[in-house]
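Enquirer: Predicted coordinates and the sequence they were generated for:
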Amino acid sequence: MRLSCLSLFVISSFVNAQPPLNSESQLETVNTQYTARVLQEVTELQDIPAVAHEPVLTDEPNSPIHDPATAEDAAQPVVSLPTANYDLMLIGGGLATCSSMSAASCVENTTFNELAKTANRYLLHPSTIQLLANAEIFSEARRDLQPQLVSLFSALQQKTPQPISEQQLIALWRAETESESSPQSGETLWQALSERELNAVLDYLEVPTLSTDGKYRLTEQVDLAHTADTESAMLYRQFVQLAAEKAVTKGRTQPKILIVTASSRDPFAAVDFYVDVFRQAGADAQWLPLTAAMQRALSEKNCDALPQYLAQLHGSYRREQIYADLFANKQQLCNKGSQAIVALMADADGIFFNGGDQSLTYLALRQQDGLATPELLALVESIKQKRLIVGGTSAGTAVMSGNQFTPEAALPIPMITNGDSYHALQYGAKAAMPPWPGCRTEARCPEQMSERQLTFTAAGGLGLFPLGILDTHFAERGRQARLLVLQQATQTPLGFGIDEATALLVDLGFKQEGQLEEQIQGETASQTEGQLERIVQLAATGAGEVYISALQPDASATQLLAQTYSLTTGDTAYFQQGTLTLIPAADKTPLTNTASPLQSKSPLFSRDHYRSLSHSLCHSNFAAATISEPPYLIRVSKDAPCLQAANGKLTTTQRLRISTE
């Protein structure tokens, strides 16, 4: 593929740059440990309230903005790139898919058969209530809640002799008034529980969802053809198509895809959904039950203790009773050992990681000391051999950050694990384990951290995406400031934010067997495989945008500054010799001399308010917008005319500055 350089935007080199380390000793210690891990792995491979006031928009007349399509740029040479052979498909989450448990995502009149699971089922019965009474899920300081809940559910059981849905259970629970047997109202007890405690209570009251004759476990069924959000359905099909390209090299037409649900608190709950969705998209799909619990069982050679590890690491209880068939599969594979898991992964054409908590997926593929497990090493080797595409959504994307397998990298690429933009701006970033949901309610947040504290793993996640920090649900949750704060704190030059129902496709530039020799023949005799320059190619696809944040040299803790780029479907990029070059789609044209009103909503880093302002700025005749949200002054400015496709999707080049007033 030959590309003209007429419309290129260049981000400065960063691979060999050596920005100063964060002065905190904690980061220095972590980075030292990281270096040791990199060497070993390479050897083995060879709470902030909403801002109440309205934003202030600074009216600045339109000024000349650099247009990349100038004579100077036109003089640049034509770039020749190989056809992309993607290794990663990184989705920003929010895939709204029609299923028997998500009818709202279906087109009208979609139906499922009698074996379709439509909801989890719960039973208020002496047996389940007794299980809850004996459970160890409350801290010593909060243990008085347990007998109160037992009394409440005992009083409710006469009203609900049959299994009910979660929605029905919670409605009955919250409507229950005080009584002699239950001195606390249902609403009071409901409000008193943290998210962690509530999940545990529901686990103990849950019962298997079976067919009317009790012979079959009902499963969540998907209808990809009747999914209302066509972009979400397209992304599943695109992943299968990319996996099929890997399958062809192995002599088969139907790709084998493994689904890893390690990011979930309950890793069994989404198995049926993902297996069905990928089968409907055309794959031979299978669940790979690799989780943090299984990795702990493998390391301690104790697969019989899987229920305990699920409780300890995932906060998930009684799954061996609710999903007996799936649990049996998990335990059987655990007993076969790591070699059996590696063999399954080596034969796969695609592996897909679900959303949830990226820290759980990290624990599924890294040892307790952070070293890569045999499964992660096998994953990296298959990618290097171009035998596998790895996909992820939400947490399954965020966990890919890191450059542990890139020995020439100057600094580690961190993995973001928690936080929102306003907590990040006020409290900064901490290299620490993320607080669990509800820790504030339990008065047990670690190190006096807020539940929304921005936290990160300094040495990175799985290390498959080495260009920068990955963030997801990006525009929809206003995470632009969160990403920039972490970039500044860790001196990470690039950050990538991916919107919902949107994907970043990545070709890491490795050569398939036979191709490397052809490339070497075209180089000088003194060059070797390790010296040949890899070209990493990127592409945006899906409904929303891929946002790239390039930290600027004059940025500081009191004035965050980034050059930003938003790519949409059809836009591509490549990374070579320390430079990332962005190439807008050929059908996009500049937006010039537009005069739409400039509009903004506050708080800016909430919901999709920032993206809305960015788009409004594109369609206005203003060069910049300045928004005051004390103590912060936020300025978004154009660096080039926005480009627009016929379908309205934009490509933007802007600058974001956040300073303390």
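Expert: Yes, it's here.

Enquirer: only C-alpha atoms for contact and neighbour calcs from this point on.
Expert: OK.

Enquirer: List the buried residues for the helix of greatest length in the chain?
Expert: What stands out as the longest helix in the chain, according to DSSP state H, is helix 25-45. Neighbour-count burial for helix 25-45, with 16 or more other C-alpha atoms under 10 Å as criterion, is recorded at Leu27, Asn31, Tyr34, Thr35, Arg37, Val38, Glu41.

Enquirer: now those in TSV, with distance to Leu242?
Expert: Output for those, formatted as TSV (distance: C-alpha to C-alpha, whole Å):
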residue	distance to Leu242
Leu27	38
Asn31	35
Tyr34	33
Thr35	34
Arg37	32
Val38	30
Glu41	28
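
Enquirer: Is it correct that Arg2 is in contact with Ser80?
Expert: Yes: here Arg2 lies in contact with Ser80, judged by C-alpha atoms under 8 Å, at a distance of 4.4 Å.

Enquirer: Put this next to the first one:
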Amino acid sequence: MTSEHQSGTLIIIGGAEDKEQDCRVLREFVRHAGGVKARIAVLTAATTMPGEVADEYIEVFHRLGAEDVRIVHTESARDTEDADNIATIEQSTGIFFTGGDQQRLVDMLADTPLHKAVRQQYASGSTIAGTSAGAAMMPDMMIVEGDAQTHPRPEIVKMGPGLAFLPDVIIDQHFAQRGRLGRLLAALVIEPSVLGLGIDENTAVVVESDEFSVIGSGAVTVVDETASTHNNLDQLLKDEALAVFGIALHILPEGYRFNLKQRQPIAPDG
């Protein structure tokens, strides 16, 4: 796993980030996007309440010092080709995907001129952030939906294509709060040889080159299935329980890092 072809930063947020007090996670996004000189584009494709959600992020980003905050609404396919929307992306130093429904987001944006403009900005060094559904869509394969608070079974998770900003991982959000370990494990067995990141609420991973660091009040659960010695997926009927041997699991609170290429956690003094 490597991100050598990318030169920007990803900030992937587990949802329910603080917007009223210290705003630790959103503050880090604004800082990476250029601080008071940041030019931020907020994409509302995932939500059915784009106006309300946009107003909330405009207020918090202005409060944190970013003077140039623009909204890109995509209510139809024509909006993904609109010259003004694409220009907003091309002029941005930070692009923020709101929460909502990750399948709605991908259906609207995948392989459109707007998606290509976002990818180009990332390759040129801009910071791309997403929360909740905006986090789930970051990999090339994403969790579309699935049952929480249950043991892993093939039926509890549905997978689909994401927008491929961070290949070779699977991301699950609201992780500890909604008890999603079972569905992440099921997803990793269905999509083998990828790394699972379970990101708690008000918590984010900041991905730069081949490493990510953890910020926020929760933790990131890293599940590595690549060295697994056994699973029973090919023997199961739809509603039967998965067995998995030899999975590596790491819990990383704020200050800890992880090397994606070497698949190794790094302590603060490491």
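Expert: Yep, that arrived. Everything quoted here is computed from the prediction, not taken from an experiment.

Enquirer: TM-score of the superposition?
Expert: Once the chains are overlaid, their TM-score stands at 0.87 when taken by TM-score structural alignment, normalised by the length of the second structure; 255 aligned residues with a C-alpha RMSD of 2.2 Å.

Enquirer: ok, back up a step: in the second structure, point out the residues matching whatever helix or strand comes next after the longest helix of the first structure.
Expert: In the C-terminal direction, the helix or strand that comes right after helix 25-45 of the first structure (DSSP states H and E) is helix 71-74. Across the second structure, nothing matches helix 71-74 of the first structure (TM-score structural alignment).

Enquirer: Same question for stretch 343-358 of the first structure.
Expert: Against the second structure, stretch 343-358 of the first structure falls on residues 87-102 (TM-score structural alignment).

Enquirer: what residues does the matching stretch touch?
Expert: The contact list for stretch 87-102 of the second structure (C-alpha atoms under 8 Å, 6 or more residues apart in numbering) reads 15, 29-30, 32-34, 38-48, 53, 70, 72, 114, 117-118, 121, 125-137, 144.

Enquirer: Alignment lookup: Ala501 of the first structure to the second structure.
Expert: Checking TM-score structural alignment: Ala501 of the first structure goes with Asn202.

Enquirer: What distance do you get for that match to Arg24 of the second structure?
Expert: According to C-alpha to C-alpha, to the nearest Å, Asn202 of the second structure stands 8 Å off from Arg24 of the second structure.

Enquirer: need the helices for the stretch 151-300 of the first structure, in chain order.
Expert: 166-175, 186-192, 195-205, 230-248, 271-280, 292-299 (DSSP state H, counting those that start in this stretch).

Enquirer: max-length strand in the first structure?
Expert: Longest among the strand segments of the first structure by residue count, using DSSP state E, is strand 650-660.

Enquirer: Tell me the helices and strands packed up against the helix or strand in which Leu90 of the first structure is found.
Expert: Using DSSP H and E, Leu90 of the first structure falls within strand 88-91. For strand 88-91 of the first structure, the elements it packs on are strand 389-393, helix 395-398, strand 502-507, judged by 3 or more C-alpha pairs under 8 Å, 6 or more residues apart in numbering; DSSP states H and E.

Enquirer: Now those in JSON lines, please, with extra columns for mean neighbour count.
Expert: Conversion of those to JSON lines gives the following (neighbours: other C-alpha atoms under 10 Å):
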{"stretch": "strand 389-393", "mean neighbour count": "27"}
{"stretch": "helix 395-398", "mean neighbour count": "30"}
{"stretch": "strand 502-507", "mean neighbour count": "26"}
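
Enquirer: Of all these, which one comes closest to Arg296 of the first structure?
Expert: Smallest distance to Arg296 of the first structure across those (C-alpha to C-alpha): 19.7 Å, for helix 395-398.

Enquirer: So which bit of the second structure is the next helix or strand after that closest one matched to?
Expert: Later in the chain than helix 395-398 of the first structure, the nearest helix or strand by DSSP H and E is strand 415-418. Residues 142-145 of the second structure are where strand 415-418 of the first structure lands when matched by TM-score structural alignment.

Enquirer: what's the average distance of the matching stretch to the first structure?
Expert: Its aligned residues in the first structure lie a mean 0.7 Å from stretch 142-145 of the second structure after superposition (mean C-alpha distance after the TM-score superposition for the first structure).
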